[in-house]
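S.K.: coordinates only, no sequence provided:
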């Protein structure tokens, strides 16, 4: 708790210091100079190649008695709007005595050689002002943004143990004054407009470094910003400084990065989707052979990932020993039962999101099947892989809504082989949980009446395979019946027609037989279709009688 308070206070102080630095304008100077107290004449003196060893003073002198106050500040010298440089101003307040002839100020930075400046006082002025506090100020030391400078102040001559040492941190490029005027800090300003339909980012650049081209790109921010697409060049001659950057997903670590086309140019980053944490919870994968559930964050994020059981009330209850702390590494849960009610809960700070990767799958690893007629139902367990289950018979409490297990049975089910549950299910519930895996959810099925199942979860009355088989058999039977009835009707009609023709033949003689033969020929030409009697037949019989 104390550590959190300290970190919070440090963050607040840093934010306040940064805000103050952004609103501070540094003092401008035309050129650097050395200034001493009024009446004290001082002038610079060249330093020798090798420093002289220290010597003992004639009087009692020490650092605390000689140096009373030494202060630092940063000033700016400009040759143009974007051509400014930084200088360190050092003010030294010391107690002057006759044995002190001047001061030496040395500065050192990492990777640079020491730089010393020596100032000596005129003899007449130092004798006149002996015993007084005098001030020496110099602002000719060049420094860079964010640079740490070590300052050492000595007396002239160099008396032993009369030395003051301190450090100074130059302001960083987060200062608005530096970002606008110091070339090392000028990054340009980025603004953007996201087109979510086209998945494009229109980037506009302003306040870029004069007489220099500019680069922009999309990158994923981690320890460094790793580029995801090609770099776009914005030419300095273009009147409109803009570029279009396509993107695939609005990830919170997806940023726009821009920098001037010069060596060691500072870079600026803007992250348009930094609050879209929900984009990170996709990408959950499941290996059915290894039964492993894994997730790898697309962006670095400090989150707690927990497997949980989502009930009908929508509340996801965490499974025991099923939490992982993740940041950027891949997270894996071994031996997981892929049930639709098994979900993953992602927690970041006080926010949480729930994802159920198996909820939309039509294929279930196992299910409870109820088959048979009303009053003679059979409850069976069917699994698509070898599995072991714990089946508990319990009574559903209306007050608490929980299922109190009274008896538990162990059941092993082989792949695609249904196993019947020889249990009396009369106004009771079954709580089924797979026990041959590390992570599984308990699923409850309730039966309200004896010999009649009303499960909470949708159950199959018979397996899907049997549904399809019975449908095909029924359709085949209907088609066969239609064919048989059609054939019987055809045979009956044919026999009836022939009997009529035979009776007519007996009455009319040979001529009638000739007509009957013609009718039979016509019937054959029409491919077995019987043609009914027509008036023409009567006319033909009449013509035969007249000829006789």
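M.R.: Structure's in. What do you need? Because the structure is a prediction, the values reported are computed rather than measured. Numbers count the residues shown, from 1 in each chain.
S.K.: from here on, contacts and neighbour counts on C-alpha atoms
M.R.: OK.
S.K.: what separation is there between residue 142 and residue 71?
M.R.: Remark: distance between residue 142 and residue 71 (CA to CA, to the nearest Å) = 16 Å.
S.K.: of these two, which one has the most company?
M.R.: Applying other CA atoms under 10 Å to residue 142 and residue 71 shows that residue 142 carries more neighbours, namely 15 against 12.
S.K.: quick one: the strands in the stretch 301-450 of the chain, in order.
M.R.: Secondary structure of the stretch 301-450 of the chain, counting by DSSP state E, counting those that start in this stretch: strands at 303-310, 316-326, 331-333, 342-348, 351-355, 366-371, 378-383, 387-396, 403-413, 419-420, 428-434, 443-447.
S.K.: now the second one against strand 342-348, angle please.
M.R.: What that stands for is strand 316-326. Put simply, strand 316-326 runs at 60 degrees to strand 342-348, going by axes from the mean of the first three to the mean of the last three CA atoms, to 10 degrees.
S.K.: and the comparison structure, right after this:
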């Protein structure tokens, strides 16, 4: 291998070394191995930038005119461009293998650089390589999204070098969770949207996310979601931070360990007593703190007495184990007294008294003297007996541990009064009362069905002009009145909008009209001043003005159908199925066209009685029918008063709207 001097055209002079091997006889090619890149540091110090060492190894057999190479470098982050040539001097000949080492191309840390190698002269071949210059002082920038219901985090990093991400539990150091899916590598150099999904089994207060580059000694970025934004997870964080309750010498203690949230978030701790599904705060109980422990003195070991932790408007209640009790009791009912047998594992005093329970507050006020029993009077035995007189009917017995101020009070309100056949008599009386109540209930139910059954039923198809939203509300109220009060079967497009949208308004109207005809019902047209205007426009065939081609135009469809009946003047029976109704204040008789005056017309609410008689169209004079009708009339009178007032309200709203438009 021999060295030859070169001339270099570049941004700054650097040393070049070239050697040849005369015995290499391979075919010429510019392979990817022709260009290699590496990082070197020619100087020391914090301000020293790294540089790229470029090694070129090209077999030039068959290319005697090869004079050198062109090197181009592009820093991808800031688009800094470098370009220079490496040429041999004319007096030297290089026959076979070119080997060049170029020191060095200065670049910035923490970014990619793209280096391209060309031949001089250019034979149309090139080699391109991308190289990352690591920055040991940099750490990955990332953000996350927490999917709480799936117990996982979505981690997103910017495009760049590959990044390792993991979930860890922060103590003195951040320890791996050692669960599947808690650590992954993100291929950030290849993917356009680098991300990874990390999962956890249970929520931890000190759970953190760490991200670091895959090269050695990379600095780590860390974020702890539950410390940065703890509000949505307070209840779960309190649950995993509060440990079991411990009792010792009448002291109830609970440990709270959440080093990641303290001292910035300190919970408020109180004592509460569970009663009827809720926990009522004991205002007299003073909770003291020692280190990470909260405790209360002079408290009985009972699962009804609990600690309540409050933090950021969220609460968590921790109660003792139900089976971890220091005393229990058994009750026996005798002829004239009630006997309690108390088994206690500790020295204690117990009290009991007859009381009367309030239905409003649930408290039981004492009615008798207080009976006491203590383990001090029963040396060598933990089984105590406490007897009280049998309470009267409706009274209870209250029993509690009285040597400590915080103890659960047991209430016993059910006792056996079966002595001397009182129980059998009470049972027989109860059965008789239940039987009588059942018979009365069945009779009343049958009478109610008779009174509430419809006297008649008429099918009615309502037709109206779409004046305004207030008028549609009036139409719905009137339809509800016909259906619920008069017992009619009402057909209204607003109640059957899905079918109307599927088949169209005109087919829907013809279908319902045929149904009304089959059932001998009525087509009821509700007329207003706007109806007269729309009818005149329809009659003059001004279709584009009012949009009769609209599939939801019920008024236009009804007029198209009614026109055929009006053309046959001699067949008056065609109009027997039609009834005209108008509301007082919204229409006058002069607003009704002459061709419609052969129909039955009613002004509401003045002609409401005549309208009901017209719709009923039946006669029933038999005594059962009259009794039924009278009872039904009285009951419907009570109901219809409210419905009629509601109908009157909608009429007033429409009149007000009409006055506003007119003004």
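M.R.: Great, that's in hand. Here the structure is a predicted model, which means the values were calculated and not measured.
S.K.: any idea what the TM-score comes out to?
M.R.: After superposition, the two chains reach a TM-score of 0.40 (TM-score structural alignment, normalised by the length of the first structure), with 270 aligned residues with a CA RMSD of 4.5 Å.
S.K.: ok so, going back, got the strands of the stretch 301-450 of the first structure as JSON lines, with mean neighbour count and distance to residue 137 of the first structure columns?
M.R.: As requested, the strands of the stretch 301-450 of the first structure are exported to JSON lines (neighbours: other CA atoms under 10 Å; distance: least, CA to CA, whole Å):
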{"stretch": "strand 303-310", "mean neighbour count": "22", "distance to residue 137 of the first structure": "54"}
{"stretch": "strand 316-326", "mean neighbour count": "15", "distance to residue 137 of the first structure": "54"}
{"stretch": "strand 331-333", "mean neighbour count": "16", "distance to residue 137 of the first structure": "60"}
{"stretch": "strand 342-348", "mean neighbour count": "21", "distance to residue 137 of the first structure": "53"}
{"stretch": "strand 351-355", "mean neighbour count": "14", "distance to residue 137 of the first structure": "55"}
{"stretch": "strand 366-371", "mean neighbour count": "19", "distance to residue 137 of the first structure": "85"}
{"stretch": "strand 378-383", "mean neighbour count": "20", "distance to residue 137 of the first structure": "88"}
{"stretch": "strand 387-396", "mean neighbour count": "20", "distance to residue 137 of the first structure": "85"}
{"stretch": "strand 403-413", "mean neighbour count": "14", "distance to residue 137 of the first structure": "84"}
{"stretch": "strand 419-420", "mean neighbour count": "16", "distance to residue 137 of the first structure": "95"}
{"stretch": "strand 428-434", "mean neighbour count": "22", "distance to residue 137 of the first structure": "81"}
{"stretch": "strand 443-447", "mean neighbour count": "20", "distance to residue 137 of the first structure": "82"}
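S.K.: and residue 494 of the first structure, which of those is closest to it?
M.R.: With respect to residue 494 of the first structure, and counting by CA to CA, the nearest of these is strand 366-371 at 49.5 Å.
S.K.: and the angle for that closest one with strand 403-413?
M.R.: Here strand 366-371 of the first structure points in a direction 90 degrees away from that of strand 403-413 (the same axes, to 10 degrees).
S.K.: past the longest helix along the first structure, which element shows up next along the chain?
M.R.: Longest helix in the first structure by number of residues (criterion: DSSP state H): helix 464-508. Moving toward the C-terminus from helix 464-508 of the first structure, the next helix or strand (DSSP states H and E) is helix 510-525.
S.K.: who are the packing partners of the helix or strand just after that next one?
M.R.: Sequence-wise, the next helix or strand downstream of helix 510-525 of the first structure (DSSP H and E) is helix 535-547. Here helix 535-547 of the first structure touches no other helix or strand, going by 3 or more CA pairs under 8 Å, 6 or more residues apart in numbering; DSSP states H and E.
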